[in-house]
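Asker: Sequence and predicted structure, then a few things I'm wondering about:
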Amino acid sequence: MIDLSDVLDARARVEETDRRTPLDYSHTFSDMTGAEVHLKLETFQRTGSFKIRGATNRIATLSDEEKAAGVVTASAGNHAQGVALAATKSGVDSTIVMPENAPISKIKATRDYGATVVLHGDDYDEASEKAHEIEREEGRTYVHAFDDEMVMAGQGTIGLEIVEDLPELDTVVVPIGGGGLIAGVATAIKQQKPEARIVGVQADGASSAAQSLRKGEVHTLASVDTIADGIATRSVGGKTFEVIDERVDEVVTVSDSEIAVAVTHLLERAKTLVEGAGAVPLAALLSDAIEYDEDEVIVPVLSGGNIDMNTLTTVVMRGLVETGRYVKIRTVLKDRPGALDDLIDVISEQRANIYGIQHDRTSRDIAMNAAEVELDLETRGPDHVETLLSALREEGFDVEVLA
């Protein structure tokens, strides 16, 4: 099992490649939670993610023969970019296998950093099988995304920075996919501040670590389903599980809706773009998945910001729905002149903004003399939505909320 000395050694290897990222006190999220919240912004790391740290440390420890043969790995995107850049800077050839549905932005970035990209499989696990096949056929060294001591140690350099910048910390909240990040961070922090609390967070649809801890052994999920593609792994690693079991105090899960709300708040209030995987620590705080005391000093590790723009649109819209900033409603009107005007008048009086409207007389689900209307509305919050719906119903409109 890795220890603090491994992380300290890793720092010397990665400091010329990675960046020391900011630890930013957030007035907004401190006010929202009652805690003292400091955001560890790995979103500002090179390649947009913490993964460059572990990849650099692993490649720096290869033998000359291994470097000459090249490296291969599998990744949903962030580890791919980290390995690609670290390998290119070291003069090492790299092949990266990515799932076929990996975000386009991450595929392009990985190629731009100098790697050969192979698209294969529906998720990380299927991509990993292909990468191991290439490893055997071409004699390359497989750089594991998380279940490797040198990768864990590299990620642990984040923990060193947190302790140095905020020695009074109480709790550090870390995303968990395969477990490499939290294993490294927990090692760096617990062996300097044993009283500090380390909390891991997973998406509900990819909760392998949480289930593994309950079972007392590594548990592999049949499938994963979450907007947080960076932590969408079916299983934690065997090596990372040992560290998590010993050094992590608690693992909680959050829903995709809660992740979307966190991404939206970070964009709007902190002016920070964070991908789903990177937003799960804040999602856990905002949704009260974690218990904490008032004024507790908490550090959510925002692990990356590489979100695909198409995904971002969906996530932000989901966040707006969940926070009452956007609502989609359906009602049925008499098919007569002025009926639609009456509906719009009520909406206007309640100061809601019509984003989109669909008027359909041909639906089979309504009477011949009626028209179905769906409206997308911009609103100001949950209370405003309830006021709007009450006003519509008081005027005799039978309203169904669709989203």
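Answerer: Okay, I see it.
Asker: rest of the way, CA atoms for contacts and neighbours
Answerer: OK.
Asker: Strands along the stretch 151-300 of the chain, start to end?
Answerer: 171-175, 197-203, 250-254, 297-302 (DSSP state E, counting those that start in this stretch).
Asker: So which elements touch the first one?
Answerer: If I follow you right, that is strand 171-175. Applying 3 or more Cα pairs under 8 Å, 6 or more residues apart in numbering; DSSP states H and E, one finds that strand 171-175 contacts helix 180-190, strand 197-203, helix 276-286, strand 297-302.
Asker: List the buried residues in that strand.
Answerer: Buried residues in strand 171-175, counted by 16 or more other Cα atoms under 10 Å: 171, 172, 173, 174, 175.
Asker: What of stretch 258-277?
Answerer: Neighbour-count burial for stretch 258-277 flags 258-266, 270, 272-277 (criterion: 16+ other Cα under 10 Å).
Asker: Straight-line length of that stretch, end to end?
Answerer: By Cα to Cα, to the nearest Å, the extent of stretch 258-277 from end to end equals 12 Å.
Asker: Comparison target below:
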Amino acid sequence: MDVPEGVAVTFEEVSAASFRIREGINRTPCDRSHMSALTGMEIFFKKEYQQFTGSFKERGARNTFMLLTQEQRRAGVIAASAGNHALSLAYHGRDLNVPVTVIMPLTAPLMKVSLCRHYEANVIQRGNDFGEAKAYAMAMSEEKGLQYINGYDDVPILAGQGTMGLEIIEQVPDLDAIVIPVGGGGLLAGTALAIKSLKPHVQVISVESDKCPSWQAAMDAGHPVATPVGPTLADGLAVPTVGYNAFKTAQKLVDKHIVISEDKIALAILRLIEMEKAVVEGAGATALAALLGGDLDELKGKKVVVPLCGGNIDTTVLGRCLERGLAADGRLIKFVVRVDDRPNGVAELTRIIGGLGVSIKDIFHERAWVRSDIFNVDIKCVCETRDFAHSNELRLALEKSYPNRVDWSSQIHT
């Protein structure tokens, strides 16, 4: 099967996009992070979640609209998206008086569906996933004569995303490295091109979740290939096949690529809320996750920019992320302990836990499936501690009081 060659975006296209969209896009801050001392690096966060619709996607959307012909503007545009791309098109389409139709899968978060309708887009929900939604959108594009806008591979989209890189160069002119999350590759391609064109010595590092390592697969194959996608906290990066134009543009500009675990992403979301007072979605926190997880220790002592590229996290997902982050941070600990099912048996366990200043979040008695002494009971506990050291203190105390009767197998290890 022939593989599309792809078209590399030029620096001139990124520069022109910067001028073209300057009146319609927020110039987001790039501030030094409180986490600099924690990591041993001088970290600067490019806060793209402060765009009006909450993500960097507005840059490419605005640039694309500005390049449409009058005939295309009158007919309108169409796209498939479960989130940020749809929101950006809907908002800027309304602002520029271009009709927008977005095909969103049935699994799209209700909040994002409602916001797209609020921005006066024609929202149609079809398909169980992005692939099915895209197929429907492409067919409707042909049938209705609407311009289809690919959210991570159209050249105007890539050029628009690259304007973030130009702003970063102005805001942190002496940066040493930038760490960029990658899904379809649009942000990576545009930003890497902008930065490498002006500062060739700056190290460009890409990061993705191990639940959808499509960029790694593309690098291994030498071209984009279909990659299985699993459920991920970084749903904005869950693109099974990276963009051909994006890959062509960025392939030789990326100095290092990292694939990280979901627990590291959850921990990064937690750290951002606690230390930066920033609510960022999984895709937006993925680059930081690589720094916090020790995957880039060679950057210690360097100036590093990290784009926090989106803040549209579903509220129910946020709660789950925080709990998983606490577990990954050693502050939520889960265990099962077998105790004497007689008076004071459970009381003694809680006395040990409380005496260490540990808080019991949940406790459950299991009797029916205990296969040992009929007078034993399994106590399942979820406890909150200060940190890993506090958790280890609890672990040692329980192992001493209940030798060979404590099961820690459900713990998260990062």
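Answerer: Cool, the structure landed. This one's a predicted model, so the numbers in the text were calculated from it and none came from an experiment.
Asker: Quantify their similarity with the TM-score.
Answerer: Taking TM-score structural alignment, normalised by the length of structure 1 as the basis, the two superposed chains have a TM-score of 0.96; 402 aligned residues with a Cα RMSD of 1.4 Å.
Asker: could you redo the helices and strands packed on strand 171-175 of structure 1 as TSV and give each row distance to residue 241 of structure 1?
Answerer: Supplementary listing: these in TSV, determined by distance: least, Cα to Cα, whole Å:
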stretch	distance to residue 241 of structure 1
helix 180-190	8
strand 197-203	12
helix 276-286	19
strand 297-302	19
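Asker: Quick one: closest of those to residue 328 of structure 1.
Answerer: helix 276-286 (23.8 Å; Cα to Cα).
Asker: What range does the closest one cover in structure 2?
Answerer: In the comparison with structure 2, helix 276-286 of structure 1 aligns to the range 282-292 (TM-score structural alignment).
Asker: distance from that stretch to structure 1 after superposition?
Answerer: In the superposition against structure 1, stretch 282-292 of structure 2 averages 0.6 Å from its aligned positions (mean Cα distance after the TM-score superposition for structure 1).
Asker: For the stretch 1-150 of structure 2, which segments count as helices?
Answerer: Secondary structure of the stretch 1-150 of structure 2 (DSSP state H, counting those that start in this stretch): helices at 11-20, 36-39, 57-67, 70-75, 84-95, 110-118, 130-144.
Asker: Quick one: these as JSON lines, columns for distance to residue 335 of structure 2 too.
Answerer: As requested, the helices of the stretch 1-150 of structure 2 are exported to JSON lines (distance: least, Cα to Cα, whole Å):
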{"stretch": "helix 11-20", "distance to residue 335 of structure 2": "53"}
{"stretch": "helix 36-39", "distance to residue 335 of structure 2": "29"}
{"stretch": "helix 57-67", "distance to residue 335 of structure 2": "43"}
{"stretch": "helix 70-75", "distance to residue 335 of structure 2": "60"}
{"stretch": "helix 84-95", "distance to residue 335 of structure 2": "39"}
{"stretch": "helix 110-118", "distance to residue 335 of structure 2": "36"}
{"stretch": "helix 130-144", "distance to residue 335 of structure 2": "38"}
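Asker: what residue of structure 1 matches up with residue 133 of structure 2?
Answerer: Residue 133 of structure 2 maps onto residue 127 in structure 1, by TM-score structural alignment.
Asker: Once you drop chain neighbours, what's closest to the spatially most central residue of structure 2?
Answerer: Central residue of structure 2 (Cα atoms, centre = their mean): residue 283, 1.1 Å from the mean position. Nearest residue to residue 283 of structure 2, sequence neighbours excluded (Cα to Cα, 6 or more residues apart in numbering): residue 234, at 4.2 Å.
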